[in-house]
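Student: Dropping the sequence and predicted coords here.
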Amino acid sequence: MRTLLIELKESLLKKKMLSILILLQTCLLFALISALYLSFYKIDTKTKSFYAQYEGKNIYKLSDQLFDEKEVEFFSNPNELLKVKNFYHTLLNSKDFLYLNTTLQHIGVQNFKGQSIFLQGYEKGDPRPPYQKKEGLPSFDRVKSIQINDNVLSTFDVKVQKGRVFNKEDFLFKKGTKIPIILGAEYQSTYNVGDTIYFDYLNQELEGMIVGILQKNTSFPVNGDSEFYADRYVILPEFIMEEVPQNAEVLSFQQKHYLHAINGQIFTNKDMISVQKVVNAISQKVSFDDYIIIGANTIGISLMFTMMKQNIQLMSLFTAVIFIFCIISISLSLIMKWDTNIKKYAIHLISGATVPQILLYAFAEILCVICLSLTLIFSFMQLVGEMPISYYFTLLGVSLIIIVLGMLPFSFKLNQSNIVKILKKKE
């Protein structure tokens, strides 16, 4: 064993540049496989937890038609609010389809701790300035926010890294209680679960408490965007308000809120005619007919799945090409290294060493380089995040293939070569 270690050390140090070259090549191969594995693992996860929700489904857009005189009538007649409330509640509880509502409506936040990336207008290069509701009172920063209903949470399996998601009771608006708030992943270093936030939503000042922080890259459908990322958004529950408005301020608040709520999406496997019949029945039941249904987004969904399949095919091809190229390159490098040591191997055989012993020596030399490469890659991947156990088995399997392919040419030459001729040739 001691002799093996001495020989191994001498060989690696004697041909340092070649050993380093092999080390760099194996590191490159493992790094590429790691990157591709991450991509495949991410796509596979999203296919199960996000994209799979769209398969075989149609998405219809529901839009109100309260324009001009109708809009004036709606805001001036308190009785119209009840119709819209009933319309939304019936859509939300329908067994014939899934009603999703995601409203992009910024909020004003007092004493906001976040950076400008969280402000309304940041993506356009023009963050909106703070505002005051009354002179002398604290100002509000215009912060990006999205309001979602319970169906969005349950359908797209929204998860948090800290705290919890909304429960059923969180969607019931109760006067005088703190509003539950979930923050996007990029807020994790700015706010903590349990922090209190004072904010202005639709001209109604409310007190909220942070109950959770989303996992990174959490996404769900918003309007025409089937994959909307919420990392920089404040998420509020789409309230259900059972309270009858007692004054003009509360009435205006509820009217604006429910006008947003009925402009959602219908998620179903039904065709347009079937959906129209169901919604018409709801409309007649609650006496609200100022709406239209915009046709199914079947082209967009089909295109999304087609692009996913094409991406997977391209990634598979890229993986195969890189894998073959690196294997061939590493094999050639190992053959070159073995050719430089063939005289030493012949002397060992004349001195009484057996072929299996020489193969063990070669195996140990390759294994040393491969283990160092794996150690470097595994250490780096720990910084990326927790990897599934299958990842480690994948790289170990690739390592075994490299060793086997690398030793095959050497084993063949060792068994076929004439020792005397080798020594004479090297003299």
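Tutor: That came through, no problem.

Student: use CA for all of it now, contacts and neighbours both
Tutor: Will do.

Student: residues in contact with residue 201?
Tutor: Counting by CA atoms under 8 Å, 6 or more residues apart in numbering, residue 201 touches 106-108.

Student: Residue 19 contacts residue 370, doesn't it?
Tutor: No - the criterion here is CA atoms under 8 Å, and residue 19 misses it with residue 370 at 10.6 Å.

Student: Which of the contacts of residue 201 sits closest to residue 173?
Tutor: residue 107 (16.8 Å; CA to CA).

Student: Walking through this structure, point out its helices one by one.
Tutor: Along the chain, the segments classed as helices by DSSP state H run 2-14, 16-49, 69-76, 79-92, 150-155, 248-261, 272-286, 298-340, 342-350, 355-384, 389-416, 419-426.

Student: So which bits of the last one are buried?
Tutor: For helix 419-426, the buried set under the neighbour-count rule, 16 or more other CA atoms under 10 Å, comprises residue 419.

Student: Which other helices and strands does it contact?
Tutor: Applying 3 or more CA pairs under 8 Å, 6 or more residues apart in numbering; DSSP states H and E, we find helix 419-426 packed against helix 342-350.

Student: And the helix it packs on, what does it pack against?
Tutor: helix 355-384, helix 419-426.

Student: try it against this one:
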Amino acid sequence: MKSKMIIAVTAFLLFLFCMLTVTYYAKRKINEPVDNYNFDYSTCLNYKVKDNYGQPGHERFRTILHRENTFAQYVKLLEEFNSADNFRYIEAHDVLLQYVGLYPNGDSFIPGYGSLSEEELESFINQRAKAEDGSIIHITNIKGALISEKAFTEDLSLQAHVVRGNAFSASDFLYNGNRIPVLLGYDYLELYQIGDVITVLYAGYPLELKVIGFLDNTSSVHIGSTDISLDTYILLPSFDIEAEYAKNNQIFSNLHYSHKTRGFFTVTKNVEEAINEFEEIVEKSGLDYVYFPLPE
């Protein structure tokens, strides 16, 4: 991807740091005993998958982004997750998007709405950034989410929640640099039309999103104790990237697959066997991943 933008990321990094700090203390390192928890692990069937990069004592994320074999490691890890015998991997993950241009919409679409002060929210709106050509642009942090075809049609059945327009089709889940079809949450219904194009930064790279439909006001991601309404989200297909494209766009591809591999898993058989299988897959991958429980 040759059109990478150089952006001012102070506010973004602050937001990311806060999110990582919160999730870090909820994680269980792979070699820590289950007895450290105050609940019965054998009854917990749903788990969140995260990576440990950038945490104290762990490798920096920037380091693995530039490794030649990282993309292949991510692809293999995802394949192993999706073919596990004792758990079902659900590829759904919230992501930070950055709206490009003067922001025209409300505060509810901004990450942290409801928990941040008005002043803090304002710091995420119309941040000045420098594009690759040296021009000044404005960016605003907004909520996004990725979902795989399997999670969309089977695990969360979101195709039944499209209230206007069309659901994702199989071809939407393969990316080769083209415009990306998206579904908008219900609160966007009066703000955009089918066919509108929204320019955003995703992982610091510019993407054009084409609106193909809208979700109803009952759309959500509900897995264990996680229950997230999608009313204020932009839903992107968690697209696969072909090896040749990834070779020419290494950093973007690695960043994207780092999101694809931070979903959820649900135990389908024995809990202990599922956890052991997860840990074996991660250890074999050479990547640094952990999980934490989402009890009902």
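Tutor: Perfect, I can see it now. These numbers come from a predicted model, not from an experiment.

Student: Please state their TM-score.
Tutor: Superposed pair, TM-score by TM-score structural alignment, normalised by the length of the second structure: 0.71. Supporting alignment: 238 aligned residues with a CA RMSD of 2.6 Å.

Student: quick one on the thing from earlier: tell me which of the helices and strands packed on helix 342-350 of the first structure is the most buried.
Tutor: The highest mean neighbour count among those, using mean count of other CA atoms under 10 Å, belongs to helix 355-384: a mean of 16.

Student: residue range for that one in the second structure?
Tutor: Under TM-score structural alignment, there is no match for helix 355-384 of the first structure anywhere in the second structure.

Student: Among the contacts of residue 201 of the first structure, which one sits closest to residue 32 of the first structure?
Tutor: residue 106 (41.3 Å).

Student: Which residue of the second structure is paired with that closest one in the alignment?
Tutor: Per TM-score structural alignment, the equivalent position to residue 106 of the first structure in the second structure is residue 96.

Student: What number of residues are in the vicinity of its match?
Tutor: By other CA atoms under 10 Å, the residues close to residue 96 of the second structure number 21.

Student: how near is it to residue 209 of the second structure?
Tutor: According to CA to CA, to the nearest Å, residue 96 of the second structure and residue 209 of the second structure sit 14 Å apart.

Student: pull the longest strand from the first structure.
Tutor: In the first structure, with assignment by DSSP state E, the single longest strand is strand 204-214.

Student: Between helix 248-261 and that strand, find me the angle.
Tutor: Strand 204-214 of the first structure runs at 40 degrees relative to helix 248-261, counting by axes from the mean of the first three to the mean of the last three CA atoms, to 10 degrees.

Student: chain center to strand 204-214 of the first structure: distance?
Tutor: Remark: strand 204-214 of the first structure is offset 24 Å from the chain centroid, using CA atoms, centre = their mean, to the nearest Å.

Student: Looks to me like residue 16 of the second structure is in a helix.
Tutor: Yes - using DSSP: H, G, I helix; E, B strand; the rest coil, the assignment for residue 16 of the second structure is a helix.

Student: Can you give me the neighbour number for it?
Tutor: If you count neighbours by other CA under 10 Å, residue 16 of the second structure ends up with 12.

Student: returning to what we had before: any idea which of the helices and strands packed on helix 342-350 of the first structure gets closest to residue 337 of the first structure?
Tutor: The nearest among these, by CA to CA, is helix 355-384 at 10.4 Å.

Student: Tabulate the helices of the first structure in CSV, adding columns for distance to residue 58 of the first structure.
Tutor: Listed next are the helices of the first structure as CSV, based on distance: least, CA to CA, whole Å:
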stretch, distance to residue 58 of the first structure
helix 2-14, 62
helix 16-49, 17
helix 69-76, 30
helix 79-92, 16
helix 150-155, 14
helix 248-261, 20
helix 272-286, 9
helix 298-340, 6
helix 342-350, 68
helix 355-384, 37
helix 389-416, 35
helix 419-426, 73
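
Student: Nearest approach to residue 226 of the first structure belongs to which of the ones you listed?
Tutor: Of all the helices of the first structure, helix 298-340 comes closest under CA to CA, at 8.5 Å.

Student: Touching, residue 173 of the second structure and residue 151? I think so.
Tutor: No - with contact defined as CA under 8 Å, residue 173 of the second structure does not count as touching residue 151 (11.8 Å).

Student: that older thread, out of the helices of the first structure, flag the one nearest residue 136 of the first structure.
Tutor: Here helix 248-261 is closest among the helices of the first structure (CA to CA), at 21.1 Å.

Student: what packs against that closest one?
Tutor: For helix 248-261 of the first structure, the packing partners by 3+ CA pairs under 8 Å, 6+ apart are helix 79-92, strand 204-214.

Student: looking at the ones you listed, which is closest to residue 46 of the first structure?
Tutor: Distance to residue 46 of the first structure, taken as CA to CA, is lowest for strand 204-214 among these, at 15.9 Å.

Student: And that closest one against the second structure, how far off on average?
Tutor: Taken against the second structure, strand 204-214 of the first structure registers an average deviation of 0.9 Å after superposition, with mean CA distance after the TM-score superposition for the first structure.

Student: Residue 127 of the first structure is in contact with residue 143, isn't it?
Tutor: No - using CA under 8 Å as the test, residue 127 of the first structure is too far from residue 143 to be in contact (9.4 Å).

Student: More neighbours: which of these two?
Tutor: Ranked by neighbour count (other CA under 10 Å), residue 127 of the first structure and residue 143 place residue 143 first, with 27 against 17.

Student: nearest residue to the more buried one other than its sequence neighbours?
Tutor: Leaving aside its sequence neighbours, residue 143 of the first structure sits nearest to residue 119 (CA to CA, 6 or more residues apart in numbering; 4.4 Å).

Student: Residue 215 of the second structure now?
Tutor: Nearest residue to residue 215 of the second structure, sequence neighbours excluded (CA to CA, 6+ apart): residue 162, at 4.5 Å.

Student: contacting residues around that neighbour?
Tutor: Taking CA under 8 Å, 6+ apart, one finds 213-216 in contact with residue 162 of the second structure.

Student: which of those sit farthest apart?
Tutor: Counting by CA to CA, the most remote pair of the contacts of residue 162 of the second structure is 213 and 216, 10.0 Å apart.

Student: Are there residues contacting both of these two? Which ones?
Tutor: Residues touching both residue 213 of the second structure and residue 216 (CA under 8 Å, 6+ apart) are 162-163.

Student: Fine, thanks again, bye for now.
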